[in-house]
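Enquirer: Sequence first, predicted coordinates after that:
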Amino acid sequence: MSAGIWGWFGGGAGQKRKDSPKNAILDLRTQLEMLQKRENHLQRQIEEQDGIARKNVTTNKNAAKAALRRKKLHEHSLDQTLGQIGTLEQQINAIESANINRETLAAMERAGEAMKQIHGKLTPEKVDEAMAKLSEQNGLSEEIAEAMVSINLGNAVDEEDLEADFEVLLQEQLDEKMLKTGTVPQDAVQRLPTVATGEIKGKAPAVAEDDEEEELRKLQAEMAM
């Protein structure tokens, strides 16, 4: 903590300095309250003497003048009291403003010390260096992950097995359509030439049909529709 802060807040002397503005404001407010009570009292005295003067203005000249004289004395005292009140209020405002400025400065000094402790030996160069290392490690991690994916999936699928499975699916689709319509779909024959000429793994050889049987099947399919 800086010397300035310790000057105000360190030890008993610092606490006394800290409380000094508060005590001064309390004293001023106490005096201000007393003057305000005096102001109210003088106002009542002025009103009372004014009433006496008005009551006797036509019947008792001497009493009316005496009341007016006392009224003027009270008005003079009231002017002095109002001046004192204004001075005290101004002084209170000045002390409060000065105290706020002092507290604000002390808070800013404490914030500066806290920032200094937080940053420590941290510098922009060290931050850049740390970010560069982090970026390098992230890149290395991505490369390792990609390499592991390549190792795991490089030979995972056999193309011949894939082709055989595909042909089995086509043959199943062909058989299903033949059962429903009694005809061989031409698009399936074009996509799977081995169906008509050879054998598919796990299936019996296809039986050739003559033209009359083909026509009969087509007719049956149309009638079924």
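Expert: Received the coordinates, thanks. Numbers count the residues shown, from 1 in each chain.

Enquirer: all contacts plus neighbour counts: C-alpha atoms, from now on.
Expert: Fine.

Enquirer: counting contacts, what elements does the helix or strand containing residue 161 pack onto?
Expert: When secondary structure is defined by DSSP states H and E, residue 161 falls within helix 159-181. The contact analysis (3 or more CA pairs under 8 Å, 6 or more residues apart in numbering; DSSP states H and E) places helix 159-181 against helix 211-224.

Enquirer: Name the next helix or strand following the biggest helix by length in the chain along the chain.
Expert: Counting by DSSP state H, the longest helix found in the chain is helix 61-119. Note on helix 61-119: by DSSP H and E, the next helix or strand toward the C-terminus is helix 124-153.

Enquirer: Now stretch 80-96: buried residues?
Expert: Buried positions in stretch 80-96, judged by neighbour count with 16 or more other CA atoms under 10 Å: 81, 82, 84, 85, 88, 92, 96.

Enquirer: Show me what the strand or helix carrying residue 196 is packed against.
Expert: According to DSSP H and E, residue 196 maps onto helix 194-197. If you count contacts as 3+ CA pairs under 8 Å, 6+ apart, helix 194-197 packs onto no helix or strand.

Enquirer: can you tell me how far the residue with the largest distance to the centre of the chain sits from residue 224?
Expert: Relative to the centre of the chain, the most outlying C-alpha is that of residue 212, 81.7 Å out, by CA atoms, centre = their mean. The gap separating residue 212 from residue 224 is 18 Å, by CA to CA, to the nearest Å.

Enquirer: Repeat that for residue 8.
Expert: Applying CA to CA to residue 8 and residue 224 gives a distance of 106 Å.

Enquirer: and those two? which has more neighbours close in?
Expert: Neighbour totals were compared for residue 8 and residue 224, and residue 8 leads with 19 against 10 (other CA atoms under 10 Å).

Enquirer: Surely the more buried one and residue 14 touch.
Expert: Yes. Counting by CA atoms under 8 Å, residue 14 is a contact partner of residue 8 at 4.5 Å.

Enquirer: Check it against this one:
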Amino acid sequence: MWKSIWGTSAEEKQKKQHDSTKAAIINLRGQIQLLTKKQQHLEKQSEELRDKAKSYVAKKNPNMAKIQLKKSKILEGQLAKILQQIENLEMQLFTIENANLNLETVKAIGKANGAMKEINVAMNIDKVEDTMDEVREHMDMNEEISEALTRPIGGASSAYIDEDELEDELENLMLEDENEKMEQKIGKSVVSENKNSFLPNAPQFELPAKKKEPIAAEEEEEDEDEIALRKLQAEMDL
């Protein structure tokens, strides 16, 4: 009742049109298949009639040969009409299938366009810019929080440290370490006060005397006569 008052809806029209197109395609394919079978049957019959005509020619019976040829020609005429019908049906089938494909393509484009409209309604340039501004704001806030968490918390650790002063102190420690190593090598030598030089001053302790070379055995031995003479002189003095 309501359909008779308001008419069919757009969806029902589309469904009806789709069913009609589908039925037309099925009918065309079925008719083409039927005509193709008829074509094959006529071709077979025409070939058989021509073979009979040949056999009558071999039997020297031209009248019967002509009759078989006439029948074959009649079948060939029917065959030509069937071939033309098949060609027409195939052309119509191709047209309907192509039109139906175009229709489905248009429907797909229409659905995509509708979806795009819905997306554009839900998302416009102003909303995108507002969203990006919020993202940047949250990122800046997070950066500030991270920086605040990495700062020292009170006490001596939060005092200002001069990097140049640290470098000077490090250099002094290195010089002291070098001096200690030099003192261990040369004893109690005094290292120069010049911080840019690591050469020590002359040592202030006495150097050990150079050991005398051993005298040859022939030089140490004295003449026996001289020894005896000195001994005699010593006795006379007494």
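Expert: Structure's in. What do you need? Only a predicted model underlies this, so the values are computations on that prediction, with no experimental measurement involved.

Enquirer: rewinding a little: tell me how far the helix holding residue 161 of structure 1 is from the chain's mean position?
Expert: Mean C-alpha position of helix 159-181 of structure 1 versus that of the full chain (CA atoms, centre = their mean, to the nearest Å) differs by 59 Å.

Enquirer: Now check structure 2 for the residue matching residue 223 of structure 1.
Expert: By TM-score structural alignment, residue 223 of structure 1 lines up with nothing in structure 2.

Enquirer: what about residue 223 of structure 1, distance to residue 182 of structure 1?
Expert: Using CA to CA, residue 223 of structure 1 is found at 11 Å from residue 182 of structure 1.

Enquirer: between the two, who's got more neighbours?
Expert: Counted by other CA under 10 Å, residue 223 of structure 1 and residue 182 do not tie: residue 182 has more neighbours, with 18 against 8.

Enquirer: can you count the residues close to residue 206 of structure 2?
Expert: For residue 206 of structure 2, the neighbour count with other CA under 10 Å is 6.

Enquirer: Please apply the same query to residue 18 of structure 1.
Expert: 18.

Enquirer: same thing with residue 78 of structure 2?
Expert: When neighbours are defined as other CA under 10 Å, residue 78 of structure 2 has 16 of them.

Enquirer: So what does it match up with in structure 1?
Expert: Checking TM-score structural alignment: residue 78 of structure 2 goes with residue 77.

Enquirer: ok, its match to residue 3 of structure 1 distance?
Expert: On the measure of CA to CA, residue 77 of structure 1 and residue 3 of structure 1 end up 49 Å apart.

Enquirer: Then residue 82 of structure 1?
Expert: 43 Å.

Enquirer: what does residue 216 of structure 1 give?
Expert: Per CA to CA, residue 216 of structure 1 is found 112 Å from residue 3 of structure 1.

Enquirer: more crowded one of the two?
Expert: Neighbour count, other CA under 10 Å: between residue 216 of structure 1 and residue 3, residue 216 has more, with 13 against 10.

Enquirer: quick one: the helix or strand hosting residue 48 of structure 1 to helix 61-119, angle?
Expert: In this structure, residue 48 of structure 1 sits in helix 11-56 according to DSSP H and E. Interaxial angle, helix 11-56 of structure 1 versus helix 61-119 (axes from the mean of the first three to the mean of the last three CA atoms, to 10 degrees): 160 degrees.

Enquirer: chain center to helix 11-56 of structure 1: distance?
Expert: Computed by CA atoms, centre = their mean, the chain-centroid distance of helix 11-56 of structure 1 equals 49 Å.

Enquirer: for that helix, packing partners?
Expert: Judged by 3+ CA pairs under 8 Å, 6+ apart, the packing partners of helix 11-56 of structure 1 are helix 3-9, helix 61-119.

Enquirer: okay, the ones you listed in a markdown table with distance to residue 50 of structure 1 next?
Expert: Shown next, in a markdown table, are these (distance: least, CA to CA, whole Å):
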| stretch | distance to residue 50 of structure 1 |
| --- | --- |
| helix 3-9 | 54 |
| helix 61-119 | 7 |
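
Enquirer: I'd like to know which of these is closest to residue 147 of structure 1.
Expert: Smallest distance to residue 147 of structure 1 across the helices and strands packed on helix 11-56 of structure 1 (CA to CA): 39.4 Å, for helix 61-119.

Enquirer: And the closest one against structure 2, how far off on average?
Expert: Helix 61-119 of structure 1 differs from its equivalent in structure 2 by a mean of 0.9 Å after superposition (mean CA distance after the TM-score superposition for structure 1).

Enquirer: what's the offset of that helix from the middle of its chain?
Expert: Taking mean C-alpha positions (CA atoms, centre = their mean), helix 61-119 of structure 1 and its chain are 42 Å apart.

Enquirer: picking that back up, between the buried residues of stretch 80-96 of structure 1, which is closest to residue 42 of structure 1?
Expert: For those, the nearest to residue 42 of structure 1 is residue 81 (9.2 Å; CA to CA).

Enquirer: Verify the stated contact: that closest one with residue 35.
Expert: Yes. The criterion here is CA under 8 Å, and residue 81 of structure 1 meets it with residue 35 at 6.4 Å.

Enquirer: Show me what the longest helix of structure 1 is packed up against.
Expert: helix 3-9, helix 11-56.

Enquirer: which residues touch residue 56 of structure 1?
Expert: 63, 64 (CA atoms under 8 Å, 6 or more residues apart in numbering).

Enquirer: one more time with 6 Å
Expert: Neighbouring residues of residue 56 of structure 1 by CA atoms under 6 Å, 6 or more residues apart in numbering: residue 64.

Enquirer: Distance of it relative to residue 66 of structure 1?
Expert: Separation of residue 56 of structure 1 from residue 66 of structure 1 (CA to CA) stands at 10 Å.

Enquirer: Please apply the same query to residue 90 of structure 1.
Expert: From residue 90 of structure 1 to residue 66 of structure 1 the distance is 36 Å (CA to CA).

Enquirer: same check, this time on residue 105 of structure 1
Expert: Residue 105 of structure 1 is 59 Å from residue 66 of structure 1, by CA to CA.

Enquirer: Report how many residues lie close to residue 99 of structure 2.
Expert: Using other CA under 10 Å, residue 99 of structure 2 has 13 neighbouring residues.
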